[in-house]
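In: using only what follows, build the 3D model:
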Amino acid sequence: MVKMQRNTVLVVLSFFAIYFIWGSTYLWNKIAVTELPAFMLAGIRFVTAGCLIFIISKALGFSLKITKKQFKNTIIAGFLFLTFGNGVVVWALKYVDSSFAALEVSAQPLVVLIMMRILHGKKIQPMSIIGVILGISGIFLLVGQKEIIAQDGAILGMVLIFICMLSWSYGSLFVGKADLPKNFFVNTGYQMLTSGLSLLIISTIFGEQWTSPTTWNTPVIWSMLLLIVFGSIVTFTAFNYLLRIVSPEKVATSTYVNPIIAMILGWYFLKENISMQSALASIVLLTGVYFINTKKSLTIFSRFSGKRIPKKAAD
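Out: Have a look, this model is predicted:
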């Protein structure tokens, strides 16, 4: 696979999107799923976003033509990320707080690193290991609170979210190597549309009761609009772009920042509790992001160890 040319401004904006906007989607999904069936909610969100992306792509003069192999790969990627990786998480939000869901998913960088080691034979850098250890330590501080685990259905929701996290992690590696549409915006559109249609089929199979948008309350309508425009079109496009520009484990560090954003928004809008232990865990998580996501940390380690870190290893 040939790497796309790096645009520093786009990379920074894309990381902002997957760090902060994606962290907000836990709140928006939590609000929407209180009234709407989970798979219907996710299906409508992605089908609408996919259609809008195709309309915008045509207006910008982008070609929507792709090969059969590329179409097959977009279906696989869409299933790993959205049909299963996101759709089941939305369903699990019926049983756990939005902050808890985001906190559990923050274990993803560890899984990505292990998968890269097992599947691709990539060496795990020492500073990345330290970052992951800090991240996991932060997770234990957060989920080790009795008031969180004691909620009804929390264990079921936790198991489902963990499985979804595995799917999302493997999808990150798959997208980095697969033959996909060269235009990452068009690529996002195909993933959104195919996964959205499959989610609507799943919704029908499960017998979910569909409702008209005219019957939704105002917070649900706003949540759906935000999920479609920012949570889907903007952020998922940024995510696909980053997977072609930087290494998957760096993209996965968004799952360290997302919980902090979700926790703050959940506290402010949904009155979810933030304890001193949660605040401490957030600091630990952010420190983990620093160690995994900065080249400077590798340079510091090389000075203390006396070893030269190749430039390629820091990319």
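
In: C-alpha only now, for contacts and for neighbours.
Out: Noted.

In: measure residue 36 to residue 192 for me?
Out: Between residue 36 and residue 192 the computed distance is 19 Å (C-alpha to C-alpha, to the nearest Å).

In: how about residue 22?
Out: Counting by C-alpha to C-alpha - residue 22 and residue 192 are separated by 16 Å.

In: these two - which one has more neighbours?
Out: Set residue 22 next to residue 192 and count neighbours by other C-alpha atoms under 10 Å: residue 192 wins out with 31 against 28.

In: that one sits in which helix or strand?
Out: Using DSSP states H and E, residue 192 sits in helix 184-205.

In: can you pull the buried residues of the helix or strand where residue 162 lies?
Out: Residue 162 belongs to helix 154-177 when assigned by DSSP H and E. Along helix 154-177, these residues count as buried under the neighbour rule (16 or more other C-alpha atoms under 10 Å): 154, 157-158, 160-176.

In: what number of residues lie near residue 216?
Out: Per other C-alpha under 10 Å, the neighbour tally for residue 216 reads 14.

In: then residue 64?
Out: Look at residue 64: counted by other C-alpha under 10 Å, it has 14 neighbours.

In: may I ask which helix or strand encompasses residue 297?
Out: Assigned by DSSP H and E, residue 297 belongs to helix 295-305.

In: now for that helix, which elements pack on it?
Out: Packed against helix 295-305 by the contact rule (3 or more C-alpha pairs under 8 Å, 6 or more residues apart in numbering; DSSP states H and E) you find helix 126-143.

In: next helix or strand past the helix it packs on?
Out: helix 146-149.

In: packing partners for that next one?
Out: Applying 3+ C-alpha pairs under 8 Å, 6+ apart, one finds that helix 146-149 contacts no other helix or strand.

In: list the buried residues for it?
Out: residue 148.

In: now do stretch 119-135
Out: If you call a residue buried by 16+ other C-alpha under 10 Å, then stretch 119-135 has these buried ones: 125, 127, 128, 129, 131, 132, 133, 134, 135.

In: mind listing what the closest residue to the third one other than its chain neighbours touches?
Out: Nearest-residue entry for residue 128: residue 292, 4.5 Å, with adjacent residues in sequence omitted and distances by C-alpha to C-alpha, 6 or more residues apart in numbering. With contact taken as C-alpha atoms under 8 Å, 6 or more residues apart in numbering, residue 292 is in contact with 127, 128, 129, 130, 131, 132, 249, 250, 253.

In: sequence B follows; please return its structure for comparison with A:
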Amino acid sequence: MDKKNWLLLLLLSILWGGSYFFVAIALTGLPIFTIVFLRVFNGAALLVLFIFLTGRKLPGNGRTWLTLFIMGFFNNAIPFTMIVSGQQYVSSGFASILIAITPFLTVITAHLLTKDEKISSGKIVGIFLGILGVFILIGFESMQWGSKELLGSIFVLTATVSYSIASVWGKKFKSLNMDPVATAAGQLICSSLILLPLMLISDKPWQLPLPNIEVWGAIAGIALFSTAVAYIVYFQILRNSGATNVMLVTFLIPIIAVIMGVIFLSENFKIQYLYGMIMIGLGLVAIDGRLFQKIKGDNQVGS
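Out: Now for the predicted structure:
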């Protein structure tokens, strides 16, 4: 990648890493479903505005919208809700590190649900390292049934499972030949429709006290920066550098989220977070495979 795309990758990691910071603030004044609905609804509105300003078009047929509805369910509605639920009990930095195991689960899901993406030996090593990293991260003292840390971890891990299903399902969009920004807007529209009745029934927003300016700022930040702008930047990197390079953002998001949590939210950084992050990072390197291929290639050249 050139310097421009590395800067875009860093920007994307800040945008997505900042979502955990925004959620932590939003939770001080709003309930779960309201936070998630406001994120996807406002994010959808901003992307739709961007689509019309740039001359793009939203999808028009029912089959496409059904695919978008399923994608919105697994890629937005479930994981966003689970992450916000989990952050009631665990820190923003902890949640971001745990979400980094999504590629491991995607490998397993793809192996089980597709015929052309089977697990290789390198991916098996990566999955093992990732699982070990999760155990280190959570800590054995927190693995007592009923503990808040374990409950929060289960919520966040549920989000990673949902993301992995969405990653496999998302391959269907190749055959639809859709504009990627329109795809993102469509799934956010669908997830808004999914979450609206849940928010109205569960949270009764008309009965909620008016949040303070910090909470409204967090909602604006997560909708504008961590959703709408992040999707636009993501697809820009994807178009310029490919899916393999954009996956590198997985390494950077936890670092950004942990730094923001420590500096702005006064969160504690436990040494087990560092060890867990290192193990998960090594696992991601093993799954990616490019470093090992480069080393192998260098050895062959040297011999």
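
In: returning to what we had before: residues in the second structure aligned with the helix holding residue 192 of the first structure?
Out: Counting by TM-score structural alignment, helix 184-205 of the first structure falls onto residues 180-201 of the second structure.

In: the matching stretch vs the first structure, average distance?
Out: Taken over the aligned residues, the distance from stretch 180-201 of the second structure to the first structure averages 1.4 Å (mean C-alpha distance after the TM-score superposition for the first structure).

In: what about that stretch, distance to the chain center?
Out: 16 Å (C-alpha atoms, centre = their mean, to the nearest Å).

In: what does stretch 158-169 of the second structure give?
Out: The answer for stretch 158-169 of the second structure is 10 Å, by C-alpha atoms, centre = their mean.

In: okay, and that stretch goes to which residues in the first structure?
Out: Stretch 158-169 of the second structure covers residues 163-174 of the first structure once aligned (TM-score structural alignment).

In: separation between residue 118 of the first structure and residue 16 of the first structure?
Out: In terms of C-alpha to C-alpha, residue 118 of the first structure sits 30 Å off from residue 16 of the first structure.

In: how about the closest residue to residue 198 of the second structure other than its chain neighbours, what does it touch?
Out: Counting by C-alpha to C-alpha, 6+ apart, residue 33 is the residue found nearest to residue 198 of the second structure once chain neighbours are left out, at 6.8 Å. Going by C-alpha under 8 Å, 6+ apart, residue 33 of the second structure touches 81, 195, 198, 199, 202, 203.

In: out of those, which are shared with the first structure?
Out: Using both residues aligned by TM-score structural alignment, their matches' C-alpha atoms under 8 Å, the first structure keeps these contacts from the contacts of residue 33 of the second structure: 81, 195, 198, 199.

In: and of the residues you listed, the nearest to residue 60 of the second structure?
Out: For these, the minimum distance to residue 60 of the second structure (C-alpha to C-alpha) is 22.2 Å, reached by residue 195.

In: unless I'm mixing things up, that closest one is touching residue 77, no?
Out: Yes - between residue 195 of the second structure and residue 77 there is a contact under C-alpha atoms under 8 Å: 6.7 Å.

In: so what sits against both of these two?
Out: Taking C-alpha under 8 Å, 6+ apart as the contact rule, residue 195 of the second structure and residue 77 both touch residue 36.

In: who has more neighbours out of those two?
Out: Each of residue 195 of the second structure and residue 77 has its neighbours counted (other C-alpha under 10 Å); residue 77 has more, 26 against 22.

In: to which residue of the first structure is that one aligned?
Out: Residue pairing (TM-score structural alignment): residue 77 of the second structure is matched to residue 83 of the first structure.

In: who's in contact with that match?
Out: Contacts of residue 83 of the first structure (C-alpha under 8 Å, 6+ apart): 195, 196, 198, 199.

In: run the last query once more with 10 Å
Out: Residues near residue 83 of the first structure by C-alpha atoms under 10 Å, 6 or more residues apart in numbering: 39, 42-43, 46, 75-77, 89, 164, 191-192, 194-200, 202.

In: identify the residues contacting the corresponding residue of the second structure for residue 273 of the first structure.
Out: Using TM-score structural alignment, the equivalent of residue 273 of the first structure in the second structure is residue 268. Counting by C-alpha under 10 Å, 6+ apart, residue 268 of the second structure makes contact with 91, 93, 94, 258, 261, 262.

In: the residues you listed: which two are farthest apart?
Out: 94 and 262 (11.0 Å).

In: neighbour-wise, which of those two wins?
Out: Higher neighbour count among residue 94 of the second structure and residue 262: residue 94, with 29 against 15, using other C-alpha under 10 Å.

In: residue in the first structure matching that one?
Out: When the first structure is aligned by TM-score structural alignment, the residue opposite residue 94 of the second structure is residue 100.

In: any idea how far its match is from residue 64 of the first structure?
Out: Taking C-alpha to C-alpha as the measure, residue 100 of the first structure falls 38 Å from residue 64 of the first structure.

In: cool, residue 186 of the first structure as well?
Out: 7 Å.

In: can you check which residues contact both of the two?
Out: Going by C-alpha under 10 Å, 6+ apart, residues that sit against residue 186 of the first structure and also against residue 64 are 54, 57, 58.
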